[in-house]
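J.: generate coordinates for the sequence data below:
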Amino acid sequence: MTDTRPDDIAANLDAVRARIAHAARDCHRAADEIRLVAVSKTKPVALVAAALDAGQLDFGENYLQDALAKIDALAARQPVWHFIGDIQSNKTRDIAAHFAWAHAVDRFKIARRLSDQRPDGMAPLNICIQVNVDDEDSKSGIAADALPALAAQIAELPNLRLRGLMTIPTYSDDYDSQRRPFATLRELMEGLNADGHRLDTLSIGMSADLEAAIAEGATHVRVGTDIFGARG
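T.: A predicted model of the protein is given here:
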């Protein structure tokens, strides 16, 4: 799917939605509990527009300048934009102004900037904290033992709404191995809720592992390749 065309998008979305529905049935969940975020990073406006034509509403972006061009071009159609990449301090103002969700917050400094820079009149920015469940030095995300303190700090910021947790685990093609880090994240969210938080979002699962993620309670799955094709 390296040369995906606009005419391919509806069928690709149908196939992904069928996978989600099948996975949900297998674990006795309702498919409408699971929100598909179509990862459109590096993809042209025409493909995003075709996805909107096919009823897709939520889109995930990693690269800010590329995303801002699409946001401007498609503003009249009112898609929901999710920033799913690492957030640097010099990007917070634009993310705060143009996105509904930020899925990869792992530092209080970044969260505070997003809150301070959220424009007046906009709904609070939905936040997921990224957790490094594998404790890999090369990966972004906060360590599990530091999570409660960060969650408490973010929950106090006035222009953010702390919704849940996100992770990108080490790749595996084994289903049981895929489930383990997602189960860890679910347990971390349950622990936060037991301490008084009201989190409702697990942003887990991509093209290769969405079934395992759904089995462990995913509410948002982030799928790019199976919708838009591989990055060129």
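J.: could you use CA atoms for every contact and neighbour count after this?
T.: Noted.
J.: quick check: the gap between residue 174 and residue 19.
T.: As defined by Cα to Cα, to the nearest Å, residue 174 lies at a distance of 17 Å from residue 19.
J.: between these two, who's got more neighbours?
T.: When residue 174 and residue 19 are compared for neighbours, residue 19 comes out ahead with 16 against 10, by other Cα atoms under 10 Å.
J.: endpoints of stretch 135-147, how far apart?
T.: End-to-end distance (Cα to Cα), stretch 135-147: 13 Å.
J.: can you pull the buried residues of it?
T.: Counting neighbours by 16 or more other Cα atoms under 10 Å, one finds that the buried residues in stretch 135-147 are 140, 141, 142, 144, 147.
J.: cool, stretch 155-174 as well?
T.: Neighbour count says stretch 155-174 has 155, 157, 159-169 buried, by 16+ other Cα under 10 Å.
J.: who touches stretch 184-199?
T.: 131, 133, 144, 148, 162-167, 202, 216-217 (Cα atoms under 8 Å, 6 or more residues apart in numbering).
J.: now, among those, which is nearest to residue 14?
T.: residue 217 (21.5 Å; Cα to Cα).
J.: pretty sure the closest one is touching residue 202, no?
T.: Yes: using Cα atoms under 8 Å as the test, residue 217 is close enough to residue 202 to be in contact (6.9 Å).
J.: and the two? Which one has more around it.
T.: Neighbour count, other Cα under 10 Å: between residue 217 and residue 202, residue 202 has more, with 27 against 21.
J.: part of a strand, is the more buried one?
T.: Yes: read with DSSP: H, G, I helix; E, B strand; the rest coil, residue 202 is one of the residues of a strand.
J.: who touches it in this structure?
T.: 164, 165, 166, 185, 186, 217, 218, 219, 220.
J.: may I ask which helix or strand encompasses the residue of the chain positioned farthest from its centre?
T.: Among the C-alpha atoms of the chain, the one most distant from their mean position (Cα atoms, centre = their mean) is that of residue 7, at 25.4 Å. Take DSSP states H and E as the rule and residue 7 turns out to sit in helix 6-26.
J.: mind listing residues that contact that helix?
T.: With Cα under 8 Å, 6+ apart, helix 6-26 has contacts from 30-31, 34, 36, 46-47, 50-51, 54, 210-211, 214-215, 226-228.
J.: quick one: the helix or strand following it to helix 6-26, angle?
T.: On the C-terminal side of helix 6-26, the closest following helix or strand by DSSP H and E is strand 35-39. Relative orientation of strand 35-39 versus helix 6-26 (axes from the mean of the first three to the mean of the last three Cα atoms, to 10 degrees): 150 degrees.
J.: name the helices or strands packed onto the following helix or strand past strand 35-39?
T.: Where DSSP H and E defines the elements, the next helix or strand beyond strand 35-39 is helix 45-53. If contacts are counted by 3 or more Cα pairs under 8 Å, 6 or more residues apart in numbering; DSSP states H and E, helix 45-53 sits against helix 6-26.
J.: now the second one, please; I'll put the structures next to each other:
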Amino acid sequence: MDSSENYRVVCERVAAAARHAGHEVTLLAVGKTQPASALRQLAALGQRAFGENYVQEALAKQRELAGLGLEWHMIGPLQSNKAREVAARFHWLQSLDRTKLVAALDRHRPADAVPLQVLIQVNIDDEASKSGCRPADIGALAEAVRAAPRLTLRGLMTIPAPHPDPRRREAAFARMRVLFDDLRRAHAGVDTLSMGMSDDFEAAIAHGATLVRLGSALFGPRR
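T.: Reported below is the predicted structural model:
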């Protein structure tokens, strides 16, 4: 299938899963390793929200696609020395996982910009090789974000361990839903649970995901 057919099929599947779950779902197109031209094709089809894993790759695409009115999400691990660029050039950060980043993000967010929309990344399966905070640390991170005037807390993000048994991944989604509901009760304005990728997004939506991050389902295999 070409990109337009991929996009049509994916949008239909996301919409069907959202209807079944009874809540709205945002599709984030993940452009990791894809050229700006591939993102431009999806933008021409109506896609507006794009996620990138690497800051420098994202900034190059932002320059090439300037003027299209796209919404940029940083979804990869954030190093401290990249906080300035993320605060200045992205609309969303989905991968906040430690409090020491909060002050830098707040300081470098332009005063005339809307606040940076922030998701706390949770290492739900406690993988040593994966970014994300422990579930027990969500509260402290949330309080730090809420205290930063140029940041807005929107919810949680996770990347469960890629277990071949889908039931294991669904169990992780279910645990995330509990954490998300707890956070939403504690903080007004929390409305986004980012989980689910190309091979499991429908299960994630069934367990409460309001935003899914899809790459290969839209673009094909990574380059």
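J.: what's the counterpart of residue 171 of structure 1 in structure 2?
T.: Alignment note: residue 171 of structure 1 maps to residue 162 in structure 2; criterion TM-score structural alignment.
J.: its match and residue 196 touch, don't they?
T.: No: the pair residue 162 of structure 2 and residue 196 fails to qualify as a contact (Cα under 8 Å) at a distance of 11.1 Å.
J.: would you map the strands across structure 2?
T.: For structure 2, the strands defined by DSSP state E cover 26-30, 49-52, 71-74, 92-96, 116-122, 151-158, 192-194, 211-214.
J.: next, format those as JSON lines and append distance to residue 64 of structure 2.
T.: As requested, these are arranged in JSON lines below (distance: least, Cα to Cα, whole Å):
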{"stretch": "strand 26-30", "distance to residue 64 of structure 2": "16"}
{"stretch": "strand 49-52", "distance to residue 64 of structure 2": "14"}
{"stretch": "strand 71-74", "distance to residue 64 of structure 2": "13"}
{"stretch": "strand 92-96", "distance to residue 64 of structure 2": "19"}
{"stretch": "strand 116-122", "distance to residue 64 of structure 2": "22"}
{"stretch": "strand 151-158", "distance to residue 64 of structure 2": "27"}
{"stretch": "strand 192-194", "distance to residue 64 of structure 2": "27"}
{"stretch": "strand 211-214", "distance to residue 64 of structure 2": "21"}
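J.: quick one, what contacts the closest residue to residue 170 of structure 1 other than its chain neighbours?
T.: Using Cα to Cα, 6 or more residues apart in numbering and skipping the chain neighbours, the partner closest in space to residue 170 of structure 1 is residue 134 (7.1 Å). By Cα under 8 Å, 6+ apart, the contact set of residue 134 of structure 1 is 169, 170, 181.
J.: aligned to residue 26 of structure 2, what sits in structure 1?
T.: That one, residue 26 of structure 2, aligns with residue 35 by TM-score structural alignment.
J.: can you tell me which residues contact the nearest residue to its match once chain neighbours are set aside?
T.: Take residue 35 of structure 1 and drop its neighbours on the chain: the residue closest to it by Cα to Cα, 6+ apart is residue 220, 4.7 Å away. Applying Cα under 8 Å, 6+ apart to residue 220 of structure 1 gives the contacts 34, 35, 36, 37, 201, 202, 203, 204, 205.
J.: then residue 48 of structure 1?
T.: Counting by Cα under 8 Å, 6+ apart, residue 48 of structure 1 has contacts residue 40.
J.: distance-wise, check the counterpart of it in structure 2 relative to residue 218 of structure 2.
T.: Here residue 48 of structure 1 is matched to residue 39 in structure 2, going by TM-score structural alignment. To residue 218 of structure 2, residue 39 of structure 2 is 10 Å away according to Cα to Cα.
J.: neighbours of residue 43 of structure 2, how many?
T.: 18.
J.: follow-up on the earlier one: could you check the angle the helix holding residue 7 of structure 1 makes with helix 45-53?
T.: 50 degrees.
J.: contact partners for the match of residue 26 of structure 2?
T.: By Cα under 8 Å, 6+ apart, the neighbours of residue 35 of structure 1 are 219, 220, 221.
J.: which residues does the closest residue to the first one other than its chain neighbours contact?
T.: Setting aside the residues directly before and after it, residue 219 of structure 1 is nearest to residue 34 in space (Cα to Cα, 6+ apart), at 4.5 Å. Residue 34 of structure 1 is in contact with 20, 214, 218, 219, 220, 221, counting by Cα under 8 Å, 6+ apart.
J.: contacts only, for the counterpart of the third one in structure 2.
T.: Matched by TM-score structural alignment, residue 218 of structure 1 corresponds to residue 209 in structure 2. By Cα under 8 Å, 6+ apart, the contact set of residue 209 of structure 2 is 25, 177, 192, 193, 194, 195, 196.
J.: so who does the last one touch?
T.: For residue 196 of structure 2, the contacting residues are 159, 202, 203, 204, 205, 209, 211, 212, 213, 214, by Cα under 8 Å, 6+ apart.
J.: the fourth one and residue 216 of structure 2, how far apart?
T.: Note on residue 204 of structure 2: its distance to residue 216 of structure 2, by Cα to Cα, is 17 Å.
J.: between these two, which one's more packed in?
T.: Comparing residue 204 of structure 2 with residue 216 by other Cα under 10 Å, the one with more neighbours is residue 204, at 27 against 18.
J.: nearest residue to the more buried one other than its sequence neighbours?
T.: Nearest non-adjacent residue to residue 204 of structure 2 (Cα to Cα, 6+ apart): residue 196, at 5.0 Å.
J.: roughly how far does the one you found sit from residue 57 of structure 2?
T.: Relative to residue 57 of structure 2, and taking Cα to Cα, residue 196 of structure 2 is found at 23 Å.
J.: what's the neighbour count on residue 196 of structure 1?
T.: Residue 196 of structure 1, neighbours per other Cα under 10 Å, totals 9.
J.: still on that earlier bit, residues touching the match of residue 171 of structure 1, list them.
T.: residue 169.
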